[in-house]
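J.: Show me the folded form of this:
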Amino acid sequence: MLTVLSARAQTGVAEPALAPCDAVVQAFLQRWDISGASVAISKDGRLVYERGFGYANLARTEPMQPAHLLRVASISKPVTALAVMKLAEDGLLTLNHRVFGPEGYLRGSYYNEVIQDQRIYDITVRQLLEHTGGWNRNAGVDDLSSSDPIDFPLYVAKAMQASNPVADSVLVRFVLSRGLNFTPGSRFAYSNMGYLILGKVIEQVTGQSYARWVQQHIFAPAGVREAHLGRNLLADKQEREAEYFSKTTRESCYGTGQQVPMPYGAWNLEAMHAHGGWLFSARDLVRLVLAVDGSATRPDLLTAATIDTMTTSDEPNRRYAKGWLVNKDRSTWWHTGSLDGTASCVVRTAAGYTWAILLNGRALPNRFWHDLEELGWDCLRAADGRWPAYDLFAPEQNAVRLLAKPLGPTTARLSWHNGNGTGRLLVLQEKAPLTALPTDGTNYVADASFGRGATLGTGAVVTAGPDSAVTVRDLEPGRTYYARVVEYRQSAGTGEHPVYALDGNPVLEFRTPALPPVLARRSKAVRPAANASRRKRPGKATIQASRPAPAPARDAAAPASPTPMASPSSAPAPSYLARLLAAGREWLR
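T.: Predicted coordinates:
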């Protein structure tokens, strides 16, 4: 039964030659009882595989899509490392500079006043990047089995006399007050707190919040839009964010005393920003790595020298460089991430392959992590080089400046400035913003008469193509409408598959004018007939095939039939407004 359900839930652009790759992922999910996965693979800078598997929500009713966002946990560390390396390249910090003390980047009293262990003043940026700063999360503190405060946020809040949920800055003060487990630089010990402190360094030297600087200076230049910091609670999740499966509960980090699921309120994700707080789609995580991979397929954000430094490991650990695990010859870089309800893996290879695998569940045995790290390699072996020539990356630039100008009670003119796709959908919905979004590989038939085009939830597609404006007809007077422009790319370069950019789309709310009072009263009598007429319209057309259907061939032996003249009965029916005005004039007589 699981096999049937999972197979039905596969989404994204299907490529028959890559069915063996699909089967490998399906087998992994079934073996480890994982509800959903998003997998993206690039070859030589082209996104050649983007697939969703299983389910994105706890009710198991929503299929996982390639555009879903998932928590990536510790894959946030490479993001922070990229930001630090970019700042170093731009001369805003140096890797060997001290972090704390009078000469450090974090020289203020807020952090330094709690320091008792003088060795803390010797910690450098480089040591934090390489996990040699002096903290060992397995050593324990204050009679607790762990010394990593992400494991006991309620205790930290009480010890530091802070409110719940505890802020990340309070976590930093806590670890500083408890001292180090070893001399900085003398050994390796994986440290979440080291990267949380790096986030504070980024804020100090840039004068911006960590998230804002990363979005502006790392993600935006790389064309990455599908990346956000996560929130603690299910009610606060991002648009298109998947939901996370876990059977474990713990006391809420909000201090309510309530037992809650680990992914939703037990972990204080909002205090993990720089070491474990990011959400990504698999495809945009691949896009980010391609922007720093050192290959010539796409422009890099960092110079070759900076990339070399970032991926060079030093003693005392030769496997972990600066934000990346690396193999002996540095031909492969990777990182994994893990939290209750989340497991992730991203890999870059010298052979031109990059992939990201994001799950909304996890297992704990070491064999699970071995299988997850091997899953991408298993996909490559299953594909056996049969990669398509297309590139499924969605447009990097959305349309902007969406405007609406009502032309009357039932008509409005909408316009916008195009992004860098080949086309865009304008979707219109009454009463509430659009929540159902287009899916890659699906074409949608548009109609400027509202309600006649393809439907997305309760919204309707009113235009699809290269235009930058549309006049929408058959709206209801005095009603509120919500518009959203979705940029897409569909060309020979995408194999004629439409691929949609779903993050940061321009949205707009507008209201049609009400009818004059006399016509409004009269409209109550004619509206039932108008609604009945609308119900008789053709069904909403959604074409599932990505490639356009070929035009039917005309029989060369048969002459073309002359176009008949339109009879009076075939004249277009008067519009709703025209019928309403005519009825009003008749009533006034």
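
J.: Every contact and neighbour count from this point should use C-alpha atoms.
T.: Fine.

J.: Can you classify residue 250 as helix, strand or coil?
T.: strand (DSSP: H, G, I helix; E, B strand; the rest coil).

J.: how close does it sit to residue 263?
T.: 10 Å (CA to CA, to the nearest Å).

J.: before we move on, what about residue 3?
T.: On the measure of CA to CA, residue 3 and residue 263 end up 26 Å apart.

J.: neighbour count winner among these two?
T.: A direct count of neighbours by other CA atoms under 10 Å for residue 3 and residue 263 places residue 263 higher, at 26 against 13.

J.: That one in helix, strand or coil?
T.: helix.

J.: Now for it: which residues touch it?
T.: Residue 263 makes contact with 232-233, 244-246, 339-341, according to CA atoms under 8 Å, 6 or more residues apart in numbering.

J.: do residue 3 as well
T.: 26, 30.

J.: Surely it is within a helix?
T.: Yes. Residue 3: assigned to a helix according to three-state DSSP.

J.: roughly how far apart are it and residue 12?
T.: 18 Å.

J.: Please apply the same query to residue 284.
T.: In this view, residue 284 and residue 12 are 14 Å apart by CA to CA.

J.: out of those two, which sits in the more crowded spot?
T.: More crowded of residue 284 and residue 12, by other CA under 10 Å: residue 284, with 25 against 22.

J.: Which is the succeeding secondary structure element to whichever strand or helix holds that one?
T.: Applying DSSP states H and E as the criterion places residue 284 in helix 282-290. Next along the chain after helix 282-290, taking DSSP H and E as the criterion, comes helix 304-310.

J.: Give the next helix or strand downstream of that next one.
T.: Scanning forward in sequence from helix 304-310 by DSSP H and E, the next helix or strand is strand 325-326.

J.: packing partners for that following strand?
T.: Packing partners of strand 325-326 (3 or more CA pairs under 8 Å, 6 or more residues apart in numbering; DSSP states H and E): strand 332-339.

J.: Can you point out the buried residues in the strand it packs on?
T.: Within strand 332-339, the residues scored as buried using 16 or more other CA atoms under 10 Å are 332-339.

J.: Could you do stretch 385-393 as well?
T.: Counting neighbours by 16+ other CA under 10 Å, the buried set in stretch 385-393 is 387-388, 390-393.

J.: Now do stretch 200-214: distance from first to last residue.
T.: Note: stretch 200-214 ends 13 Å apart using CA to CA.

J.: what comes into contact with it?
T.: Looking at stretch 200-214 with CA under 8 Å, 6+ apart, the contacting residues turn out to be 83-84, 92-93, 99, 105-106, 199, 229, 273-274.

J.: Second chain to compare with the first, below:
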Amino acid sequence: MENASAASSEDTWIDTLSNASSDYVPLQPMEREIEHFMAKWDIKGMSLAMSRNDSLLYAKGFGWADMEMGKTMEANSIMRIASASKLVTASAIMKLVEQRRLTLHSLVFGEQGILNSRDFTDAIHDPRVREITVEDLLKHQGGFTLGAGDPMFNTVELKKAKQLTEAPSNQDLVKIVLGRRLGFHPGKGRRYSNFGYMLLSLVIEKVSGQGYWDFVSNNILEPAGAYGFMPATNYYDERNLREVKYYSPDAELVEDFNTPSKMVDRCYGGANINALMGAGGWCASAASLCRLVASIDGNPGVPDVLTSSSVNLMTAHEDDEKVCLGWTESDVNGKWSRSGTLSSAHALIERFPDGECWVITMNTGVWTGFRFTRDMSRLIERLRCRYSNQMPSRNLW
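T.: Just a heads-up that it's a prediction; the model follows:
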């Protein structure tokens, strides 16, 4: 059964956006380059959107949304955006900062922290946990490492180690991780942490008094006009309206994260994608991601949902570290990038100093990690160089 999105509404631009909206003869050579890229990497389906100065100039899907059902990828097809979800979560945190409901220096744990329930406080093994701030989590500087694996993706192993009969809830997962030592002093190192951004999702819930998905939809996505964002589901028969089918890079079956001895396609049950929450749990179209960026970029074309101060904080360049809030990196020239990778999907957002934003989403996993993300980035650079000046002057929003 397909589910409708609470963040989507009728009669919006996403409902009428289609591949036909971007049929434009001068861009046919660009589309052939995209199809060649897909063939090279055996990508089943891909979507590309491009905006300039907060106007959507191009949005189109290529290949299959669901090959077995004969459904082609459309401009408004949605798919898992993996860690690009962190940009959404960071925006929501900055909104709470603007509302003066927390600060970047607010403590997360301990009696004086935001997540100060007795269960969490009693679970703390390393006293340094009490020093973790909201900013530490935003910058992947909370002290959490992957020595015992990524707790957001090793549910099967955790269940066996803790002799659990079902997947731990996120609250249970927090207690498990708080029972370990940190890998470094908060704020004194940096290790990429999906767990840290899941914690930020719980922070949003505690401070706002709303569910994570609802707060983000009501305070960021809907005001931005970023329609079509939906919480990810775990199984094919739970998929959202307009959501694609996902394809693993191999045919290997893995144990279902919640059902012992049940073997499944890793795309559907290999991990609890919904439980990632703000770390990687959103689905969206490429055009919707463009719209989100347009609402947090400081450009007046689309009214921003954050203040210029928040935008500057999120994109500040910090020497060689390129550490920013929500974005993967912000370089010295003012280019902002956000990538996302799962075994079932990839996403890349690149926003350039001249006001252009290019977004790629795809429904097929590729086992090459950063190498593939670099290839996606090189594709955007080629397309931007060759076809940017051939984009039609219009606004599909």
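
J.: before we move on, back to that, which one of the buried residues of stretch 385-393 of the first structure is nearest residue 183 of the first structure?
T.: Among these, residue 393 lies closest to residue 183 of the first structure (CA to CA), at 45.8 Å.

J.: I figured that closest one hits residue 50, correct?
T.: No. The criterion here is CA atoms under 8 Å, and residue 393 of the first structure misses it with residue 50 at 9.2 Å.

J.: Give me the common contacts of those two.
T.: In contact with both residue 393 of the first structure and residue 50: residue 283, using CA under 8 Å, 6+ apart.

J.: tell me the centre residue of the first structure?
T.: In the first structure, the C-alpha nearest the mean C-alpha coordinate belongs to residue 226, at 3.1 Å (CA atoms, centre = their mean).

J.: coming back round to it: who wins on neighbours among the contacts of stretch 200-214 of the first structure?
T.: With neighbours taken as other CA under 10 Å, the top of the contacts of stretch 200-214 of the first structure is residue 274, carrying 30 neighbours.

J.: Stretch 96-113 of the second structure: end-to-end distance?
T.: 16 Å.

J.: actually stretch 127-135 of the second structure, sorry about that
T.: End-to-end distance of stretch 127-135 of the second structure (CA to CA): 18 Å.

J.: Run through who's touching it.
T.: 103-110, 113, 142, 178, 182, 185-187, 200.

J.: Any of those buried? List them.
T.: 103, 106-110, 113, 142, 178, 182, 185-187, 200.

J.: And residue 443 of the first structure? What does it align with in the second structure?
T.: Applying TM-score structural alignment, one finds that residue 443 of the first structure falls in a gap with respect to the second structure.

J.: measure residue 443 of the first structure to residue 33 of the first structure for me?
T.: For residue 443 of the first structure, the distance to residue 33 of the first structure - CA to CA - is 33 Å.

J.: and if you look at residue 328 of the first structure?
T.: Distance from residue 328 of the first structure to residue 33 of the first structure, by CA to CA: 33 Å.

J.: what do you get for residue 271 of the first structure?
T.: To residue 33 of the first structure, residue 271 of the first structure is 29 Å away according to CA to CA.

J.: Who has more neighbours out of the two?
T.: A count of neighbours by other CA under 10 Å puts residue 271 above the other of residue 271 of the first structure and residue 33, at 23 against 13.

J.: need the contact list for the more buried one.
T.: 166-168, 277.

J.: Secondary structure and neighbour count for those residues - can I get that in CSV?
T.: Output for the contacts of residue 271 of the first structure, formatted as CSV (DSSP: H, G, I helix; E, B strand; the rest coil; neighbours: other CA atoms under 10 Å):
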residue, secondary structure, neighbour count
166, coil, 24
167, coil, 17
168, helix, 24
277, coil, 23
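
J.: Looking at the residues you listed, which is nearest residue 27 of the first structure?
T.: residue 277 (28.9 Å).

J.: Aligned to the closest one, what sits in the second structure?
T.: That one, residue 277 of the first structure, aligns with residue 281 by TM-score structural alignment.

J.: Would you quantify the distance from its match to residue 234 of the second structure?
T.: Relative to residue 234 of the second structure, and taking CA to CA, residue 281 of the second structure is found at 10 Å.

J.: Can you check which residues contact both of the two?
T.: In contact with both residue 281 of the second structure and residue 234: 273-274, using CA under 8 Å, 6+ apart.

J.: And residue 517 of the first structure, how far from residue 371 of the first structure?
T.: Residue 517 of the first structure is 69 Å from residue 371 of the first structure, by CA to CA.

J.: Compare neighbour counts for the two and give me the winner.
T.: Neighbour count, other CA under 10 Å: between residue 517 of the first structure and residue 371, residue 371 has more, with 15 against 9.

J.: After the helix or strand hosting that one, heading C-terminal, what element do we hit next?
T.: Using DSSP H and E, the element containing residue 371 of the first structure is helix 366-383. With elements assigned by DSSP H and E, the helix or strand that comes after helix 366-383 of the first structure is strand 400-408.

J.: residue range for that following strand in the second structure?
T.: Aligning strand 400-408 of the first structure against the second structure (TM-score structural alignment) gives no matching residues.

J.: so the next helix or strand after that strand versus strand 400-408, what angle?
T.: Counting by DSSP H and E, the next helix or strand C-terminal to strand 400-408 of the first structure is strand 411-417. When axes from the mean of the first three to the mean of the last three CA atoms, to 10 degrees is applied, the directions of strand 411-417 of the first structure and strand 400-408 differ by 160 degrees.
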